Every structure is written in structure tokens, then in C-alpha cells.
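[1] starting from these lines, generate the structure:
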Amino acid sequence: MYSSFRRYLGDLREETLLGSIRDSLASVKVQKFQLVTLDPHPKDGGVFVRFKYQASNEDHALKTIKEEIEKCFVESGGVSSWIGRRRTKVWVVQGNPWPEDMNRFASKMIKISFDGPDVPEEALYSLLRPYGRISDITDVGPAPAGTLRSTTVNFERLKAATIARNTIHGLSVQVPGGSTTRLRLLTVYIPEFKLYKWLKANTLERLYTPAPSVLPSEEVWQERKDAKDAIRAYLTDQPTTVAFVHGPQGSGKTTMVESVTKECNRNRLLKIMWKEDPRNRLSRTAEIQTGYRPVFSFLNSMNNLVDLASVGLIGQKAGFSSSIEEQLQQTLDIVATALKKVGALHREQIEKEMEKRDKEGGSSKESKRPQQDSTKGRSQDHDGRRGYVAGNGVMSELGVGDEKINDEAAREGKRENRGEEKEDGNKRQKNDVKASEPLPVVVIRSYASKGGLRREEIMNVIASWAARLAESQASLKRLASRLRAGAEFLMMTIFSALPSKPLNYIALYDADSSNALSFVKQKLHRNNADLGLTDEDTAYVERLGGRSSDLESLVYKVDTGASIKDAVEDIINRGVGELRKNAFGDDAEDAKNLPWTREQAWSVMKNLAKDGQVWIDLIPYYDVLFNFPFKGDESALRSMEEAELINIATHNGRPSVIRPGRPVYKYVFERLVNDPIFRATQEITYNEKLIAAATETIKSCEVELLSLKEIRTAFSRYSIWRDPANNRANYLLGQMHNAESTLQKLQATNAELKKVFRTGSGN
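    Here you go, the predicted structure:
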């Protein structure tokens, strides 16, 4: 509303403002300045001035023209804004502005995407600081398939962010290494104000409520239907256990959980987004999302300083500070107490309703039940003839068994009892379901992300908390993760805390080729872009496999005008750039920070890039693990799986085979392996490691042979039939021969590979 009012007021004064700007610019004569056009941008409240000039030094000329224009504006009194304030400041547009008129309103936060290598934080700060003070620049995180890596910049003032977005968008920046990166700026509008949320909920959302979102692949993927039914069944059951929703990144776990929760009309109490942050922001995020008040996060730093000072004075801590685990445990304990109170109050209400209904039902049954004679009633309960024949004391004297037994009446009584028991069982089941309906659903997301050295401790806190909630039946717990290793670790932790309770494990998988193709056709038809897929288009779609995020990216690119072939090629090419950076690092220093070596990454990719189809392309796990360059280093393979470079499939609970982390990675690996320069670089580095190992083998054999020579000289007279030293020497000579042959072959191979650098091409 604020933006619309300002825009309408600006439209009324547009001609006057443009005329004032023309008059002020008419007096600018430096560098043969010549005004071309004035392009107003009503949405952000500015004007783009297009002009011509003549100069030998472009930077100096633009600086001079900018200073002269500001001087002319000062002399003329400036340009009036929509509220009457006079402005005299101008900025040089360095990029290619994008004057859009979409509903992306101005914000202090802008998102900068890198179309190329990442721009260092120092360079971004130097580029953006002239427009206004910057509060924070977030770290560049991993991006989904088909999207650019990005960072978020927070300005202190709205005006600074708006100016930066309109002047820097599309600018090409030089990065270390000689590459060029094109910046793409986008406004990020996050309404965090309670007043705005209240107004929106009570005005727009009451007048217009959009249709509930449906999972994009629900209609064509049977696997997703099964997973959705499993989640729905869990929601209708008693909260006695924990459900794990597991699947690869981009498989739609969050969308499915939210969709089923809304369909079942269940409230989600909290949704913890676990991030890799070893600082106090971790506990503060949990406190905010759980409604833990008040929050004095600044006291943690003060307590740490007090403890540090006490160590220097008395040699031990004063006990003021607490670890992240303790802070998190305290927050979750309070949440658990609140959930238990809510659950107990709800059960009490349900029990009162059940007692009231039982009394009403019991009185009606008593009034309808026919009165039976005492003899008939006794005959249904006991066959008195047995006691009469046996003569067991009082029973025979009473003569209860003299009369006939009414078998039909007995059977009717049993049927009536069974019917009542069945009816009571159904009532109890309905009451149990009803008792669990209003309970909140606790969703914990991204708990298996990297958490540094305290990752296991934090996950233990989560596991113990979830187990306590399950035992107390205070809420329904659901944990979603994209990492199988993290899910297995947390499952084992909770299983140890709940040994007698079964754990629900709900997995989401990629679709097969036919379902993936049906999904693409359905989405294109729904978006009025049904192209009628040819055999070539079908083959290109099959390259993406069944990963939901890749298929969504394909549909988006086709909707924007790209062909299916170009869209798939763009996804693969972007994957090549991302994989080269994530798996091998930008340079040698960056590669040292990776939890695996370049040789290990190259070995896996080269094997996975061999001939084969997307769905059967795999290599044996233990064959890779116990051979060079891993040599039993299982942590490197697990780290590569966490980074989604590979996927380790299991059989009977043990690792079995290794597949690409995403179906499209099979073709990404092929592109990397078939790049002659990159292949030669990695092969030379890989062979150098083998050459070093062969050289070390030869040297160790030489040293041992010299020792055997001395042993043979000293103890040869004690050997009667065979000489053990001679046998060992023959073995070592064979090892030296094999190592020397390998060494010569590898050196010859490296010599051939180095020729690629001179020619710039290769097979």
C-alpha cells in the first residue's frame, strides 16, 4: 500500500520532475556531455539518465561528469522526491539495470548470484560499501541443481540496497585467477513484522485463499503416494514412536510433510532448521522457533569472558558459562514440559467425554436388555449336571444340574458379549485416534547437516529429547534428513533410548524413467508449453533421471523459452562447474580443506564415468575402499556421500555399491573425464602419487636386501636344506621388478599427457 501510494503520487508529478532534471542537465558541458533519454523507474522511485560523451579515459570522464551533474543539481536546488525532500546525489550505473515492475518490493536485503566463480567477500564489500553501510554478508552456500551460487547482503538502510541493486546488477567482476563473474542482484523481501503478518492474515488472506499446494509429482509417482500414505497413517496413530523421513536433496521431503500436515489439519509446533553454526546462533535459533522467551544471547559472551577471567585469576572456571549442548538441552526441556502439560490436559478432556458417553450408553442398554429368569441365567453360566453326577458337595445338593441346558440361549449370550466387546474395541480405537488428533507435530529438519566437532553431541541432545517426547506421548515427532548417515546415527541413538518401540522409517526415492517423463509432460501441459516430445527430447529428459529438483529446473527453463536439449545441456554444464569446485577445490589451498584428496575424487569419478546406463552405473564399494588411493579410508567416502558427490547403497545393512550422487552426475562425470586438459591434470597428479608409492617400495626393498645380505653372511652355516634369507630376497626382487615396471609405465604415461598442454587438445 505504501509503495502503491508513492507510485501514484510520482505518476502525477512525473512530467514536472523530468522537466526539472532536463533543465538541470542542460548546463552540463564537460566531456562533451549530451543527454539522450530519461527513463523513469516508478517502482523504486528513480530515473535512469542515458547520455553520450567523448573522452580518452573512461573512468576519469565518468567521475568528472558525475561531479558536474551533482554540482548542477545543488545550484538548481536539487530534485524533489515524492515527499518534497530535495535530492542532489547521483550514481553511475556500472552494470545492466533490470527495471522490472513485479511484486518484488524494496528491501534492505539483496541476494547476489554469481554467474561464474565466487566473488570474495572483501571484493563484494568494497564494491557495495559506497552505497551505504552494510550490516552483514552471508557465506556462500551450496546451490541446488540448475541454480547459481549466491550470497545475501544486508544493508542498514533501504535506500542503499535499492541503489545498489539498480546500479550493480549485471556487472562483470574480475576474480582471482583471471576469471570473470557476472553479478545478478535480486531483492529479498521477508516480512518479519507482526503488524504486517496480522494485517495480511486478517485482510488479504480472508478475501482470497489460494488452493492448497499439491506435490508436483504426487499424481505420477507411486513411490510418493506410498510415502504420503505412510505419513498420514503415522499422524492418525498414537504418539508412541518417532518417524524418519529420509531422501536425497530435492526429493520433496519438506513439501510432502507440509502438505500432509495441512490435509490432516494438524498444527506444527516447531520446525528447527539445523545449520552448521558452532556459535550461539544455533541455540538462539532454537529458542526463537520454540517461542522460548526471554532470550538474552548476549549474556553467553559475557559469561564466557567472566569464566576466562576467573581462569586467569584463580586457575579454574567460575561456572557462569554453559556449552551449546546445555543451552539447547535447557530450551528443549522447557518445550517438552509444555507439550506434556498440553497432552495431559487434552487426555483429561477426552476421558471425561468417554465417561459421559459410557454412562449414557450403559443406561440405554440396561433399559433395552430383556429380563431373563434366574434358572436360565444360571444354565448359561454353568452346567450343573457335572456337579450332580460327581456329587461335589453343595453343588450336588443344590441340584442346579437337574434342569436342561438351553444351548441356543447360551450361544445368543456369547454372541451378544462378543458384539459388545467388538463395539467397545472400536470405540476405544476411535477415542485413541481422537486423542492424538489435536496433538502438535514436532518437525526437526536438517539435523544431519555438518555440525563441526560438536555434531554428535548436538544430535544426542535431539535424540534424547525426541525419545522423552515419545515415551510421554506428548506429541508426534517427525525428523527429515537428506543424509542417510545422519539418519542412521540418530536412529541408532533413539533406538537405544527406546529399545521396545519400533521406529517408522519413511524414505523418498527418485522416480524411474517412465514416471519422470510423465511428470515433465504433465508439468509442460499444465503450463501451456506442451511441445510434443520427440525421441531425442525423451532421451535428453532421461539423462536427468528422476530427481525432482532437476526435473523442476528443466520445466522452468523450457517455460522461459529454452528447448529441452538446451535446458538439459545447461543443467549438465552447470553441474560440471559446481562439481569441479566442490570436489577438487578452486586451487591447491582450497583442496587442502576438503575431507578427501583430489586423487580420491578423481578415482571415483573416472570409474563411474565408464560406459553404462544411468540406473545401473555403479562400482563395488569394498573394491574402491581397499585399493589406491583410499587404502581403507572410509571417512573420505562417507564425506563424499555427505557432499552428495556419490551415493552409497547398502545390502543387508552393509555398504554394497557406489553410485553417482545424482542421476545427472553420470553425464557430469563423463564431461569432466572427457575434458582433455582437466583429465591430463588429474591423471598426472594421480600417477605422481603412484610413482611416489612405487619409488618408496623400491627403496624399502633395497634396504631390506642389504640387511638380508648381512644375515646370510652371518648365519649361512646354520642353514642345512633351504636358505630363508634367499627365499625372502627372491620375493623382494620380484616386488622391485614389479614396482620398477610400474614406475616406467607411469613416467611414460605422464610424458604423453604433458603433450596435451602444449597442443591444447587431446583424445
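
[2] drop to CA atoms for contacts and neighbour counts, all remaining ones
    Fine.

[3] now do the SS call for residue 501.
    Three-state assignment for residue 501 (DSSP: H, G, I helix; E, B strand; the rest coil): coil.

[4] contacts for stretch 464-479?
    Here stretch 464-479 makes contact (Cα atoms under 8 Å, 6 or more residues apart in numbering) with 235, 238-245, 332-333, 336, 339-340, 342-344, 439-445, 447, 493-494, 497-498.

[5] next, the distance between the ends of that stretch.
    In stretch 464-479, first residue to last residue: 13 Å (Cα to Cα, to the nearest Å).

[6] what distance separates that stretch from the centre of its chain?
    Between the centre of stretch 464-479 and the centre of its host chain there is 23 Å, according to Cα atoms, centre = their mean, to the nearest Å.

[7] please provide the structure for the following sequence as well, for comparison with the first:
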Amino acid sequence: MISSRGVLRQWQRPQRLLSLQRQCIHSIRDQRPKPSVLSLTSINRRPSSSDTGEDETGHINIAPNEGIFFLDNILPLKLQWLTRLPFVDGSSIVSAYKKVNSPNIALADPNGIVSRALPSNLPIKITSVIPRVREGGAYIKFQYDASIAAEELEGTVKEYLKEKPIKPWFNPLRQVRAFLVRGKPWIEDLYRLPSSKVKVEFLPTSPEASAAELSQETLYSLFRRYGTILEMVSQPSESKVAPRFAYIYFSRVRFATMAKNCMHGFTLVEESGGGKSGTLLKLSYEPRVRGKWFRDWITSHPRIVIPVLAALIAALSVSIFDPIRTWSIKVHILHGLHLENNKYYQWLRKQLSRGYDYIRFSPKKAEDDTLDAIWEDRHSQMEQLKTWMSESLDTFIVVQGPRGSGKKQLVEQALKDEPHKLVIDCKKIQEARGDSQTINAAAAEVGYRPVFSWMNSFSSMIDLAAMGTIGTKTGFSETVENQLVKIWANTSSALRSIALSCRKKDDRDASLPDDEWLEAHPEHRPLVIVDNFLHKSAESGADLVYDKLAEWAADVVTHNIAHVIFLTTDVSFSKSLSKALPDRVFRLVTLGDCSPEVAKKVVLRYLDADAVSKEGEQKLTPSQLRNDINELDEVIQVLGGRLTDLEFLARRIHAGESPGRAVKQIIEQSASEILKMYLLDAEKSWTPQQAWVLIRELAANEELRYNEILLNDMFSKNGEQSLQTLEQAELISITSVNGRPNKVKPGKPVYLSAFQYLTEDEVLHSRLDLTIFKMLAAGENSTIQSCEEELQKLAALPGTPAQMKPRIKYLLDKAAASQDKIVNYEAKISRLKKILNEKY
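    Presented below is the predicted three-dimensional model:
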């Protein structure tokens, strides 16, 4: 039997002694009965076997005649993440491997591998098998005869595995290894992944004792047997960290797992270099940081790395995403992905429509001619637009008119044969909230994809971090202005590509450069329609969108890339567009309301749109069958010629209402809108009193002199600005003569009747007049107070100078006149209060 005092020397036993071990084991086996080998199936059923040690203590209790083998490479490494899943632990993973075990190939069941790894005639009794899923191995606890040394059993198992190697399916290049556990292993189920770097701590065997710091030679002699060691790093001598430790770097992770499981808790005696009271070894895995030098260089040179990173991202965006975005814009303009343009879809739709018409026994009308009267009335303007499209000069066209005058319908009808049209609705862009939403809305209008609007906030954070790190901005972040410029630039590229796609090699102008060819062929330029230009332009942030859009449109027109038509309700559009083209004259088309004759035709054609019999013969139209159609002449005079109002009137008449009743409903609805938008909402650039003065005076006079309004006391402060804002809000319209404003009219013809309807409401009239008279009385009181203060100063002078008497008389007369006005206002206020107290 081998002495325990010579453990270190016993590990270095020459290979020739292995035969003596086998002879000794065989002689002992022949002289005594063989111990029974415990079945592995019954082992798994024992309550003492656990993946956290016996009785969940984290340790394995060993009697004097008991030992532990550790077998590695029986399970894949790094399966610990599976145990974090619900209802999954080490035993369930082992069971799963057991189910997929196939005897025809390498073993997958840990118990099967254990049964093959140990010789069948080995004189031991296996008491438990504890798998270590996290480290890909298993502990085998066994009992043996006291007359046999555990080291001899270890040598026998190693020799057996050399003769009959076991290579599992998941790691067929390396075989199963077995070593005797010499320490006291700590079996834990913490989330700690194995690593090839092992930390060895030197602890004392008792609290009052001291531990020795092992040399690298001693560590090498202890741990080399478990696998190749790449490096050993001892703790610096000047370090004050306790306990003392050393790092061992193994070439493979499985070498580290074997060393940790076999040597954790091992006590090195004094004879082997462990000090007077011995040294206890505690082992733990240390995660290895790979590529640390690269990370350190990156973090140490932010002035170089951050700008280079920004340049790489910008280059990636330009080289990869910009061509995709340009292609996406082209598809959007050409409607390449629209189902309606597919020839098979068009054929199917045509066949289905024919079948539907056949079932109805009536031919389908080719086109709804409801608005033909409008196009007939505006034929000259439509022809003018077509003529401008064929000219080679700059086509910077503006179609201006009040809301509901049919600007967009006119352009679409006049230029319906244009094959390539891009419509940009400024209303959607301007009403977007936040920078990201604005960028997304602008990109959606032109088909700009992909768009990473969230990168705007992310890049701003990077720039902020760079300011704190290197002291300067990297230029990585982009403002909304820069993003819009990129979107319009890609749109220009797409429009140019579409225009040049019509160029052929056999054209007579094939030898011309691209710019000259575009100038010579205006008929191939795409059409850009900018709708709702200057929509709510008074709001903050809107000028940026409109300015950039105008600059882009000017560039597109100047370079003969496309025709551009602006649709706007703003009469002051020239202020914004002149910034982009200061030296050009805009082509202007101004739309107004229809004449009463045309308005009547529009309503009648809407009513008679479906008046076709089943046999195709024309009978009396619905308008001819109505008894109240004579009212239409009268209501048209009240309603006016605004296209949207006419369509609303026609729908109500078509629903069964009489023309008089329909117009009355429209007037009441318009009055409610005016009351809500202009009189009750105080958070505007005008006051409700100013709006009421205009409503009251226009209801009585139909039109007012511009300067007459400015002389009103309600418009003494910011009068012109309030009038311009009310014009933008479409409560009023201002006409000009020789460039100066001269008349003020209602914003829509129907508003005149709505103004009169509002003034007929005595309670509303009294309430709003009451606020006006209170403001006027307060103003006169302020005038009297200022006169009194000046008179007090004059009275303080010694005597009454003759030169000041006219001034005193002026102040007294002014105070008396203000007092007379106050008396008059107070009387009116009393009368209005009486009305408000008596009526609902």
C-alpha cells in the first residue's frame, strides 16, 4: 500500500510501475471475492445523487475507504444557459441525452459512457454518479478495499481508457478522460461558464495558520497532468490583495475543468511546499477577455476612432442605401408596384366590368361628366398649363386660389396625359410632430426608402458623447434640414433618371450631352405637383420645410429636370418663392369662384349623373322631375361658386332635401364653424373682438374699405397683422389695386349669409358687443387717467403760465370727451346686460 506522505512523488511514478499496479490488482482480485458493481440505472434513483452535491450542500462526503473519479467529455460544454429555462435542470438535460442515445454510434447518455469507461472487473463499488452539465463531465463516487491505494485504481482506469478509448458524438476528436479527485470539490449550480483561465487561491488550513504562496514550479507539477499549460501568472509581490493567488492558462477549456474539479480543496502538505501548516487550494474560473488590445486602442484614441467611424457609416450609407432609395423613388413615380398598372389586372378588371354591365342590361358610362361645366369654364387656363408644359424655358408655375376652388382637380384634368407625375402634399409634412415624424412624412411623399429617422436621435447622442470625450463634435449627427436636403437630392436623381430613360440611341439628338438633351426635350420631363404649399406657414418650424422645398424645386427647374407646379391658397406666396428664384418671374394661374351659370350647371349635372335608362334611351332627368328645382337660381346667389360648397349642395339635394333647405343647413353649419374657429377660440393671432367687428360690419355692408377697418379702435394695435392672419385663416379675403390692399370681403361667398345669420342671434350679438364696449370704456378710462396725471403735474407748477393754458384746455376737453364716451358705453353696456339677463 502506498504511503499518503509521498503523494507528490507518487504522481511522478514511472510508466513501468503501471504493470506492477495491474499485477497487484489481479493478485488481490484472485485472493478475495469480487465486490458487486452497482448498476448505473439504480444509481440514478438514489436520492443522494444530485447535481448540487449530497443533500444540496455543494459537497460530496467521502469516508476513509471511498474515492471519487471525475470523467470529462461526456457532455457538451456550456449548457448552463439551458438551466435558466423554466422547469429545466441538470437531470432533465441528462435525461434528454439519454433519449437520443444510439448504440450504433458514439454514446450520448452520460451513464452509458460511465459504464464503458470503467473496467467491468475493477474492484470497486460505485455508490453514486453526479453529472456536471455545466462542465461536461460527471463525478463517480465509489468504495474500494483499504488494501488498495486509490492512485492505483486511477492508473488502472487510465490504462483501460487508452486501450479502449471512448469518443462521444459531439466531440469525436477527443476521448473521455478519468482522473482521481484529490481535493474536496465544490458542486454549485451558479451561472458560471467554464474558462481556460483558472484562478488558484492559497488559503490557510485553519484561521490561526498562514498559507504559503506556491511557486510556478510547484504549480506546474500539480496541474500539468490535467492538460497543456500555456502560461502561469503569479500575483505581483507589491500587491496587497489577500488571499494570495496565481493564474493558470490552459490550452483547452476541458483541461481547466478537469483541474478545477480534481484539485479544488486540495491541501498541499509541508513536505511538498505547502508551508508548516499546509496550504489549501481554491480554484475558480476566470473569464478570458479576447481582443483586449484592440478594445484598449479603440477606447484610448477617440479623436481618431469616432471621426473614422462616422466617415465609414456615411460612406456605407452613400454606397449602399442611396442607390436603393433612388430606385424606390423611381418606382414610386412610375407606379411600378401598383396593381392597377399591371396589364393582367387591367384585363381582368375590364372583363369583370363588362360582365357587370351585361347583368345590368345597360352600358357603362365612360366618364363622369359632373365637372365638365367647370372644365369648359376654365378651358383657357387648362390650355395655358398644357402650353407651358411644352416650352423649354423654366416652368415654375403657381396655381393660386382659395381653399375649395378646385386647384388640384384643374391641374390633374389639364395634365392627365402626363405619364410621370409626383405629388408632394406639404400638409402631411407640416402637420407631422417632431423631427423623426417630419422626416418620415417627407420620405413617404416621394417614396424615399429605407429611411432611418431614429438614427437622427442616436447620432445626436453620439455627438453629445464626443463633445464630452474629445471636446469637439464629430459631425455624425444630422439636422432635419440636412435630412430633407438628402431626400430632395435623391428625388432629383430619380427624376433625372426618369427623364433620360426616354432617350434613345437612334434619336437625332443622341450626340447631345444630357443637360442639353433635357433642355431640348421638355416633353419628357416629369411633372412635380407641390400641393398645399404654405399650409399653416405662420406656425413655427414651417418655414424650414417650405424654404428647402422651394430651393429644391428651383434647382430642378433650373437644370431642366422636371416641371414644377405649386398649388397654394396663400396670396403672399411670392415672398417665399422669391428667395429660391429671385431673378425669375413665376407663371401664375389664379382661380376664383365659378359664375352663377356655371355653378348651376355643376349642380344639375351632379343630380343627372346616373339618369340613363336600362334600354339606353334618355328620359326625363331627376332635375326635370323635381318641383323645387326653381329654387336653385336663388340659392346659388346665396351660396356662391365655391366648388366644394357646390358639391356639398348637390349631395344634399340628391339625398332628398330641397335647395332652400340644403342652403339653410350649409349656412347654419358655416356659422357654427365661424363661431368655433374665430370667435370662441382666444388662442389665435387675433382677438375675438376683432373678428366680431369684421363679421358685424361685413354682414351689414358686404364689403369694407381696408383703411376704414384700420381706423377702428379694435384694430389700433397690430391691425394689419391681424387682418393678414384672418385672411390666411380664410375668414376674409383682401383685394388689391396697384399693389395696395383696398377692399375686405368675406372669405367665401356663403360666409356673407353666415355672418348675417350670426348677427341675427341677439344673445350672441349682445355678448360680443358687451366685451367690445367694456374694452372701449377701459380705454377711455385709461385716457382720462393719463390726462389727470398730466394735469396734476401742470398744477404743481408755480402759477399758471400763459403758454400752458392751451395744453390745459386740450387735456380738459379730451377728458370731457372721453367721459361722454364712457357714459354712452355704460348705457349700452346696461342695455346689453339686460338682454343677456332676460334671454337665453
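
[8] quick revisit: and the contacts of stretch 464-479 of the first structure, which are buried?
    235, 238-245, 332, 336, 339-340, 342-343, 439-445, 447, 493-494, 497-498 (16 or more other Cα atoms under 10 Å).

[9] let's see which of those residues end up in strands.
    Among those, the members found in strands (DSSP state E) are 242, 243, 244, 245, 441, 442, 443, 444, 445.

[10] would you mind finding the match for the first one in the second structure?
    I take that to be residue 242 of the first structure. Using TM-score structural alignment, the partner of residue 242 of the first structure in the second structure is residue 396.

[11] I figured that match hits residue 586, correct?
    Yes. Counting by Cα atoms under 8 Å, residue 586 is a contact partner of residue 396 of the second structure at 5.8 Å.

[12] identify the residue of the second structure aligned to residue 655 of the first structure.
    Per TM-score structural alignment, residue 655 of the first structure is aligned with residue 741.

[13] how many other residues sit next to its match?
    Neighbours of residue 741 of the second structure under the rule other Cα atoms under 10 Å: 13.

[14] wouldn't it be in contact with residue 706 here?
    Yes. With contact defined as Cα under 8 Å, residue 741 of the second structure counts as touching residue 706 (6.5 Å).

[15] now do the strands in the stretch 551-700 of the first structure.
    For the stretch 551-700 of the first structure, the strands defined by DSSP state E, counting those that start in this stretch cover 619-620, 646-651, 654-660.

[16] equivalent analysis for the stretch 451-600 of the second structure, please.
    Ranges of strands in the stretch 451-600 of the second structure, per DSSP E, counting those that start in this stretch, are 527-533, 563-568, 587-590.

[17] which among these is found nearest to residue 314 of the second structure?
    Of all the strands of the stretch 451-600 of the second structure, strand 527-533 sits nearest to residue 314 of the second structure, with 29.0 Å by Cα to Cα.

[18] which part of the first structure matches the closest one?
    Using TM-score structural alignment, the residues of the first structure aligned to strand 527-533 of the second structure are 441-447.

[19] same question, stretch 306-325 of the second structure
    Across the first structure, nothing matches stretch 306-325 of the second structure (TM-score structural alignment).

[20] before we move on, back to that, show me the contacts for the match of residue 242 of the first structure.
    Each residue near residue 396 of the second structure by Cα under 8 Å, 6+ apart is listed here: 554, 557, 563, 564, 565, 586, 587.

[21] and if we set it to 10 Å?
    Going by Cα atoms under 10 Å, 6 or more residues apart in numbering, residue 396 of the second structure touches 388, 553-554, 556-558, 562-566, 577, 581, 584-588.

[22] same deal with residue 759 of the second structure?
    By Cα under 10 Å, 6+ apart, the contact set of residue 759 of the second structure is 692, 695, 696, 697, 699, 700, 753, 765, 766.

[23] trace it over to the first structure, please.
    For residue 759 of the second structure, the aligned position in the first structure is occupied by residue 673, per TM-score structural alignment.

[24] ok, residue 440 of the second structure next?
    Counting by TM-score structural alignment, residue 440 of the second structure corresponds to residue 284 in the first structure.

[25] number of residues surrounding residue 348 of the first structure?
    Neighbourhood size, residue 348 of the first structure [other Cα under 10 Å]: 12.
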